[in-house]
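Asks: Next comes the sequence, and after it the predicted model I'd like to discuss.
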Amino acid sequence: MNPVHGTKNILSIAGSDPSGGAGIQADLKSIAAAGGYGMAVISALTAQNTHGVNAVHVPPAGFLTEQLRAIGTDIRIDGIKIGMLANAQVINELTDWLAEFRGAATQAGTPVPAVVLDPVMVATSGDTLLDEAAGAALRRLFAHADVITPNIPELAVLAGAAEAADWDSAIDQARELAARYEVLVLAKGGHLDSARCRDGIIDASGVLFEVESARHSTANTHGTGCSLSSALATFYARSGDWGAALRSSKTWLDTAIARSGELEVGSGHGPINHLARLWDGAAIDVAGDALQAWWERISPIRTAIDELGFIRTLQDGSLDAADFEDYLGQDAIYLRGYARAMSRAAALAPDTESQRFWAAAASSCLEEELALHRGRLAGPLPEPSPSTTAYLNHLLAGTDSYPVLAAAVLPCFWIYQDVGTRLAAANHRAHPYADWLSTYADPGFEEATAAAIALVNGVHAAADARTRQAMWCAFEASALHELAFFAQTAAEGPRQATNTAAADFAPEGDAVPAR
């Protein structure tokens, strides 16, 4: 899925908390902090503060449906977070509306908003909040959710087991739930006794994405589950990727907990500091926005690639066969080294999903290099050109830092796919390079490019300012290497002049890179 940009409308369906730390009030703050527009349908009214809940008033279930229909018939909904639901009747009303709403979207061919369900079942005191009928109704609601986010006690109730005492046990219970209800489960380690706090998105096969953070010594954790689930729904609506959404949510939540002491709210379990970074004037880097800015900044480089004689003659079919073979030879050498870089990225990646992606991409590069060598190249591979050598040296120089390396390898995906889209559009049966151009139309590569963008987005969102700057420099340098690589054939003039185009874009005082 390509990164999604623009404001996203996120609907929270939950109870209220007049103290502002949990429920609807926390959801709206979290959604805003994550870059979304928050909307609220209230399922219950509470009288509570930082010491606990004193009373609950549940409006008639039919009024919940009226609220939902008022929003759903007027405003586009890009994501839904569900929190406290007090009884079976309310849950059944919501289930009926969700089935109707999502079914209508599917039938109309419009996007179906993802649903993040926080099953509020167990109070901090350990008391069970739902009776047996409500618990059964909640389980039926799971069929309309994409992710459920139980804490450790709630996970145990849903799994029908004792509370998990360690992370591996929590994963096992989450896997069982994921398989039973065909839903993703966000396992949360906040209740575990460990030096680090781990969270992971689990399916029936195991951990898909996992992140961890420091455990902060604070009593200000009121509403943490509400806040995390609503942030997750928002970040997913903006990125289309659960891994990136989890990383962004966890990074934001870690700051909000760490800076909760700056607030002075109540004398019990205080709230987290939802808007700490906004009050600092620091922009929230929502998945997709930073890299889109990078893409726009290299627009002159991309335009220069499109205007190269090699690209233009490859597109119209007039490219000399010897020039094409020269390019393929260098490309085969490059892909071999590029596979090494992605294998290193797989080794450095912090989560299973990223490791699998980079490892698969490395394997694909080697397969493509072999196909190139056996297919169109008649003889052995040529010697690597200065452009090819410099590009590979640039990639392999970043192999001590996963964020920098991930940013460095991304332009080969992104620019290659971008240029390839236009080349594939010019293809026809009589084109001398028809078989080659047809590879650019492979939907698998487009999906891989989108996945690479999403992964790097997540890494960027979790990085500090210095690392982000290093990532941008690596990305920009790789874009320049892409330009120089395409410019190195005889179609651009003498080999010694192949870096001329790239020189026009090199930062002042920097050496001109060459792919």
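Replies: That came in fine, so what should we check first? Numbering: from 1, shown residues only.
Asks: drop to CA atoms for contacts and neighbour counts, all remaining ones
Replies: OK.
Asks: Is the residue most central in space within the chain within a helix or a strand, and which one?
Replies: In the chain, the residue lying closest to the centroid (Cα atoms, centre = their mean) is Ala244, at 2.4 Å. Take DSSP states H and E as the rule and Ala244 turns out to sit in helix 242-258.
Asks: helices and strands around that helix, which ones?
Replies: strand 196-203, strand 206-214, helix 224-239, helix 276-279, helix 443-462 (3 or more Cα pairs under 8 Å, 6 or more residues apart in numbering; DSSP states H and E).
Asks: also this one, for the comparison:
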Amino acid sequence: MFTNNRPFVLSIAGFDPSGGAGLLADAKTLEMLNCNGLAVNTANTIQNDIKFEACYWTSEAIILQQLALLMERYPVEVVKMGIVENLQILNKVIDKLMIRNKKTKIIWDPVLKSSSGFSFQEPGEFQIDLESILEKIYVVTPNFDELKLFYPELNFEETVRKISSKTNLYLKGGHRPADIGLDELFTTEGNCFRLEPVRRDCSEKHGSGCVFSSALAAHLALGNSLVEASKNAKKYIEKILASNNTLLAYHNL
């Protein structure tokens, strides 16, 4: 078994050649937060920070093959998951992780649509295997727009209650209709923690959801509780959002 002083965090996500989102953004974040980042590529996207042209999915067999080899070598207790072709594959990947280690903490960032409008999941297909996935993961990190797709027939309060009865829910506030930047953590114990924005000099960044979820994964791997990890990840993403005025963040400030 490979060991050293930094925890291993695995990102299972897509490759964005701009580096703003996906595996490259996760790797930057994990390195800055003193974790060893590992990666399994689920897709190659043809894009930059403002334009998305195509998505070429990695086959299920290749994803599982790469995952098996990494898990054989490295002790991974925290996994961040981004885009996957469909929830059936996502469910199979989660099962493989749980077979290896039932205590694995899985952070699912449900990237359903790119910032330029490309849909990764069709609304009807998103419901398939959803219940099973929520029951296995540790925390899910949607924004307000993504939350609406979980249970379209339910209102906001009902959706939050249903999700948080199965897993912890970190609701990102960047797309809130009011109180922009206010995040909320709903735990399976029935608690709600409000995470108010501190900085007011933030600007929009391509891939900010990816950066937040990988920062959350890093702080969990470093031994923080979910509440403390959430607070620390919130601080990190605000620093990223305030790093410059372009759509691509600086991490090494």
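Replies: Looks like it arrived, so ask away. Predicted model, so just to flag it, every value in this text is computed and none were measured.
Asks: Contacts for the helix holding Ala244 of the first structure next, please.
Replies: Contact with helix 242-258 of the first structure is made by 34, 201, 208-214, 216, 218, 220-221, 227-228, 231-236, 239, 272-277, 286-287, 353, 454-455, 457-459, 461-462, as judged by Cα atoms under 8 Å, 6 or more residues apart in numbering.
Asks: The stretch 1-150 of the second structure: strands as residue ranges?
Replies: Along the stretch 1-150 of the second structure, the segments classed as strands by DSSP state E, counting those that start in this stretch run 8-15, 36-47, 52-57, 76-81, 105-108, 139-140.
Asks: Mind putting these into TSV with mean neighbour count?
Replies: Listed next are these as TSV, based on neighbours: other Cα atoms under 10 Å:
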stretch	mean neighbour count
strand 8-15	26
strand 36-47	20
strand 52-57	14
strand 76-81	25
strand 105-108	23
strand 139-140	27
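Asks: closest to Phe118 of the second structure out of those?
Replies: Counting by Cα to Cα, Phe118 of the second structure lies closest to strand 52-57 out of the strands of the stretch 1-150 of the second structure; the figure is 6.8 Å.
Asks: can you tell me which residues contact Pro110 of the second structure?
Replies: Pro110 of the second structure neighbours (Cα under 8 Å, 6+ apart): Met81, Gly82, Ile83, Val140, Thr141, Pro142, Glu146.
Asks: what do you get if the cut-off is 7 Å, keeping everything else the same?
Replies: Contacts for Pro110 of the second structure (Cα atoms under 7 Å, 6 or more residues apart in numbering) come out as Gly82, Ile83, Thr141, Pro142.
Asks: Could you do His216 of the first structure as well?
Replies: Contacts of His216 of the first structure (Cα under 7 Å, 6+ apart): Ala258.
Asks: which secondary structure element contains it?
Replies: In the assignment (DSSP H and E), His216 of the first structure maps to no helix and no strand.
Asks: Narrow the contacts of helix 242-258 of the first structure to those that are buried.
Replies: 34, 201, 208-212, 220-221, 227-228, 231-236, 239, 272-277, 286-287, 353, 454-455, 457-459, 461-462 (16 or more other Cα atoms under 10 Å).
Asks: So what does Thr187 of the second structure match up with in the first structure?
Replies: The alignment partner of Thr187 of the second structure in the first structure, by TM-score structural alignment, is Asp203.
Asks: Would you mind listing the buried residues in stretch 144-161 of the first structure?
Replies: Those would be 144-159, for stretch 144-161 of the first structure by 16+ other Cα under 10 Å.
Asks: In helices, which of these fall?
Replies: Ile152, Pro153, Glu154, Leu155, Ala156, Val157, Leu158, Ala159 (DSSP state H).
Asks: Kindly reformat those as CSV containing distance to Val41 of the first structure.
Replies: Shown next, in CSV, are these (distance: Cα to Cα, whole Å):
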residue, distance to Val41 of the first structure
Ile152, 27
Pro153, 26
Glu154, 23
Leu155, 25
Ala156, 28
Val157, 26
Leu158, 25
Ala159, 29
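Asks: ok, the equivalent of Asn252 of the second structure over in the first structure - contacts?
Replies: Per TM-score structural alignment, the equivalent position to Asn252 of the second structure in the first structure is Leu275. Contacts for Leu275 of the first structure (Cα under 7 Å, 6+ apart) come out as Ala33.
Asks: mind redoing it with 8 Å?
Replies: Lys29, Ser30, Ala33, Ala256.
Asks: so stretch 305-318 of the first structure matches what in the second structure?
Replies: Going by TM-score structural alignment, stretch 305-318 of the first structure sits over no part of the second structure.
Asks: And the contacts of Pro110 of the second structure, which is closest to Val160 of the second structure?
Replies: Among the contacts of Pro110 of the second structure, and counting by Cα to Cα, the member closest to Val160 of the second structure is Pro142, at 11.0 Å.
Asks: isn't that closest one right next to Gly173, touching?
Replies: No - using Cα atoms under 8 Å, Pro142 of the second structure is not in contact with Gly173; the gap is 9.2 Å.
Asks: Quick check: neighbours shared by these two?
Replies: With Cα under 8 Å, 6+ apart as the test, Pro142 of the second structure and Gly173 reach no residue in common.
Asks: one step back: Serialize the strands of the stretch 1-150 of the second structure to TSV and add fields for distance to Phe118 of the second structure.
Replies: Below are the strands of the stretch 1-150 of the second structure laid out as TSV (distance: least, Cα to Cα, whole Å):
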stretch	distance to Phe118 of the second structure
strand 8-15	14
strand 36-47	11
strand 52-57	7
strand 76-81	18
strand 105-108	19
strand 139-140	21
